[in-house]
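> Sharing a model prediction with you, sequence too.
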Amino acid sequence: MTVHEAAVMEALERVIDPEIHRPLPDLGMIKGIDIDGGRVTVHVLLTTSGCPLRGTITADVEEEVGKVEGVEGVEVTMGVMDDDQKKALREKLTGHAEREIPFTKADSLTRVIAVTSGKGGVGKSSITANMAVALAGQGLKVGVLDADIYGFSLPRMLGITHEPQSIDGMIVPPIGTDGVKVISIGMFVPEGQPIIWRGPMLHRALQQFLADVFWGDLDVLLIDMPPGTGDVAISIAQLLPNAEILIVTTPQIAAAEVAERSGSIATQTRQRVIGVVENMAYLTQADGSRLEIFGSGGGDTVSAHLGALLGYQVPLLAQVPLDIALREGGDSGVPIASSTAAHHASPTATELRTLAAKLAEHSRGLAGRPLGVAPVRR
């Protein structure tokens, strides 16, 4: 039986690039197809020579092409795109030659949430990682930008195992747990090396993460902010004026007072504070009682004071208990709110998924957005 090239190409349309999430032919990654009787050789062009997913791509090509009637064997050869091919791919993916921040465009439907705190050590990154997988579990496309340049931790928490790939200067973010896209300065520096930058360098790094990274069509972009109201908070307000703010605090009144300051920045940046999360709210005892190790009332205090200051309701969205499994999930790269986590049915995981559900209620509406259509003259 004759094997037709059109049938092989149709099979290749079912092979999806693991990071860009488009069919290989659509990305220009198929250089050619050779057919010799029942044996088919597919020549694939990778975006980089060191692509960590070449094995996955090879296996997927062999599987799909092997299903074509008459095919007796499949061989995959790997090459690398030249500069012109990479440039064409970048322009195809982004839709433009110049780099720009897609989330500031008038037609962007991505909700941007900056997760912040007044001080370090309140579990802000843990909340971010768990919200990311919980939102992904509800069918949303989620990206995470680790803007805590000095204290980055999201790559580990979200199970990132390889470096980002670059296509003509465009960065393809690695895919973490539950399909969450992640970018962090920690992916670009040797392990253990500190980041010693001042304001302008921080601003440039954030700008590059927003403009030079191929985020694709996201429903939600979470930004893990450094604590406080320093350079990064100012840069995010300038680069993403539409970003909303989510405050993380602990029940301790002293921590809550500091957390209020990180929310009060909205009076100057004109961003909206969408709510407060109280982390480490209590420790559940064997008899079911709650031990309030860090006191109580911090989340309610921040909620009430920011509401009075900003002139609108700032709700307390969640009270997340202390849980060893929450820490273990962050260390293992499988956050507790993931459906694949060992303790995904625990009260802590349920509270985190409930928090994500409240945030997911925000629809990607088209009201007030241009649809790119015009009346036809008759």
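Thanks, I have it. Numbers count the residues shown, from 1 in each chain.
> going forward, measure contacts between C-alpha atoms and count neighbours the same way
Will do.
> any idea how far residue 241 is from the residue lying closest to residue 243 once chain neighbours are set aside?
If the residues on either side of it in the chain are set aside, residue 243 comes closest to residue 112, at 4.8 Å by CA to CA, 6 or more residues apart in numbering. Remark: distance between residue 112 and residue 241 (CA to CA, to the nearest Å) = 10 Å.
> who's more crowded, those two?
More crowded of residue 112 and residue 241, by other CA atoms under 10 Å: residue 112, with 22 against 16.
> contacting residues around the strand or helix carrying that one?
Secondary structure from DSSP states H and E places residue 112 in strand 111-116. The contact list for strand 111-116 (CA atoms under 8 Å, 6 or more residues apart in numbering) reads 103, 124, 128, 219-228, 242-248, 262, 364.
> Report the buried members of those.
Buried members of those, scored by 16 or more other CA atoms under 10 Å, are 103, 124, 128, 219-228, 242-248, 262.
> Name the residues contacting each of residue 112 and residue 241.
Counting by CA under 8 Å, 6+ apart, no residue touches both residue 112 and residue 241.
> can you tell me which of the buried ones among the contacts of strand 111-116 are in helices?
Counting by DSSP state H, these place 124, 128, 262 in helices.
> I'd like the distance between the last one and residue 220.
Between residue 262 and residue 220 the distance, using CA to CA, works out to 21 Å.
> Over to the second one?
From residue 128 over to residue 220 the distance is 12 Å, taken as CA to CA.
> in which helix or strand would I find residue 162?
Judged by DSSP H and E, residue 162 forms part of no helix or strand.
> one more structure, for comparison:
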Amino acid sequence: MTLDRQTVIDRLRSVKGPDLEGDVVSLGLVSEIFIADGKVFFSITVPARRAQELEPLRQAAETAVKSLPGVKGAMVALTAEKAGGGMGATPPPRPNPAPPRPTSQRSAPGGPAAQAGQQPAKQDVPGIKAIIAVASGKGGVGKSTTAVNLALGLKALGLKVGILDADIYGPSMPRLLGLKGKPETADGKTLKPMEAFGVKVMSMGFLVEEDTPMIWRGPMVVSALRQMLRDVAWGELDVLVVDMPPGTGDAQLTMAQQVPLAGAVIVSTPQDLALIDARKGLNMFRRVDVPLLGIVENMSYFVAPDTGKRYDIFGHGGAKAEAERLGVPFLGEVPLTMDVRETSDAGTPVVASNPDGVQAGVYREIAGRVHTHLAAAMQSAADEAPAIVFE
């Protein structure tokens, strides 16, 4: 049997739709199907209010597809967004729709959980003490290089560290860390993270080929990120560094709202254009009450290797001035050097390959400041938590 789009559609016809009416294909609930390296990705459209209730439907679809010969894995998302280019017929009209079933979702302070705009509660990830995001308002500022060297700097402090490469469209960690191959499964459901330089790593880049485009809409991206975070056997970690996608779109906002982030690090270059976008990232985290651990000015200046002369190619000090203006910690300046670029391309980050070098020292100092601000943020959160007194 050939694994193709039609084969998957035929198998999904055996999956009953919501309330056991029809099937997910004939009801037009299945999105475009993406197949890469034996892995199948798609989403199922359901009413937003019933997403939690219909989780068994998602699981049934995933199980059905996984049973096909040649399928190595399946990633299925529930989405309230109408699937574009659906796989089946348009759903027939229902003259007497049943009223929505009550869910077990608990009410939050200030009103019931079902009220408009209510966000689901963030759930801790077992075994992970703190999750921090490394973000930028735009791409091309060296966010991923900063994230990987920050993670290695935190490890150098004696911490147990992991990295989640959340940049679905442009995963960088396999190349930055020189990792190849596919992650194994622990129990058929949970993935084992890859490991490099003593740091545990998970990335979409391990699941699809490097040149395979991820033509996904927001809900699929969010679902994939959630699974890579929660369906991975991370073990015991002091810190999980999340290399966020660039920008401040739906995927980034949903991650910030649903992942229990202990803090965020913003990466920017010195010039005004990059700082404009960095402010957007800062404001996004502030709006969802994620503590800002600080700003890193990357590509801060260039020192010519032959003469030692310094050049402020992109200007200098813009990120530090912005941090002072906004009352956010300034974490440090990372110069633009050949060795950082060469070691990154070679899969041997400078903190690991030349730990005693000047550049590694800069990243270790930044990691130390991040650790200090992280501890303060976590202590502040603990102090603000309500106390239950028994009398």
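All right, it came through fine. The structure presented is a predicted model; accordingly, all values stated were derived computationally and were not measured.
> Work out the TM-score between the chains.
With the length set by TM-score structural alignment, normalised by the length of the first structure, the two chains reach a TM-score of 0.64; 260 aligned residues with a CA RMSD of 2.6 Å.
> returning to that earlier point: where's the aligned partner of the residue nearest to residue 243 of the first structure in the second structure relative to residue 332 of the second structure, distance?
Using TM-score structural alignment to pair residues, one finds that residue 112 of the first structure aligns to residue 131 in the second structure. Look at residue 131 of the second structure and residue 332 of the second structure: by CA to CA, they are 21 Å apart.
> now residue 381 of the second structure
Using CA to CA, residue 381 of the second structure is found at 25 Å from residue 332 of the second structure.
> Show me which of those two is the more surrounded one.
Taking neighbours as other CA under 10 Å, residue 381 of the second structure and residue 332 compare with residue 332 leading, 20 against 12.
> The residue mapped onto that one from the first structure: what secondary structure?
Aligning on TM-score structural alignment places residue 332 of the second structure opposite residue 318 in the first structure. State at residue 318 of the first structure, reduced to three classes by DSSP: H, G, I helix; E, B strand; the rest coil: strand.
> Check whether residue 318 of the first structure really touches residue 275, as I assumed.
No - look at residue 318 of the first structure against residue 275 with CA atoms under 8 Å: they stay out of range, at 9.0 Å.
> ok, back up a step: mind listing which of the contacts of strand 111-116 of the first structure are in strands?
Applying DSSP state E to these, the entries found in strands are 220, 221, 222, 223, 224, 244, 245, 246, 247, 248.
> With distance to residue 180 of the first structure added, can I get those in CSV?
Output for these, formatted as CSV (distance: CA to CA, whole Å):
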residue, distance to residue 180 of the first structure
220, 10
221, 10
222, 10
223, 13
224, 14
244, 20
245, 20
246, 19
247, 22
248, 21
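> which one of the residues you listed sits closest to residue 11 of the first structure?
Nearest to residue 11 of the first structure among these: residue 220, at 32.0 Å, using CA to CA.
> Tell me if I'm right that the closest one and residue 139 touch.
No - at 11.1 Å, residue 220 of the first structure does not count as touching residue 139 under the criterion of CA under 8 Å.
> And for the one in the second structure that sits across from residue 164 of the first structure in the alignment, the neighbour number?
The alignment partner of residue 164 of the first structure in the second structure, by TM-score structural alignment, is residue 183. Applying other CA under 10 Å, we find 17 residues neighbouring residue 183 of the second structure.
> Scan the second structure for its longest helix.
Taking DSSP H as the criterion, the second structure has its longest helix at helix 358-384.
> buried sites along stretch 201-220 of the second structure?
201, 202, 203, 204, 205, 206, 207, 208, 216, 219, 220.
> quick one, strands of the stretch 101-250 of the second structure?
128-135, 161-165, 194-196, 199-203, 237-243 (DSSP state E, counting those that start in this stretch).
> Make JSON lines out of those strands and add distance to residue 275 of the second structure.
Shown next, in JSON lines, are the strands of the stretch 101-250 of the second structure (distance: least, CA to CA, whole Å):
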{"stretch": "strand 128-135", "distance to residue 275 of the second structure": "13"}
{"stretch": "strand 161-165", "distance to residue 275 of the second structure": "23"}
{"stretch": "strand 194-196", "distance to residue 275 of the second structure": "32"}
{"stretch": "strand 199-203", "distance to residue 275 of the second structure": "28"}
{"stretch": "strand 237-243", "distance to residue 275 of the second structure": "19"}
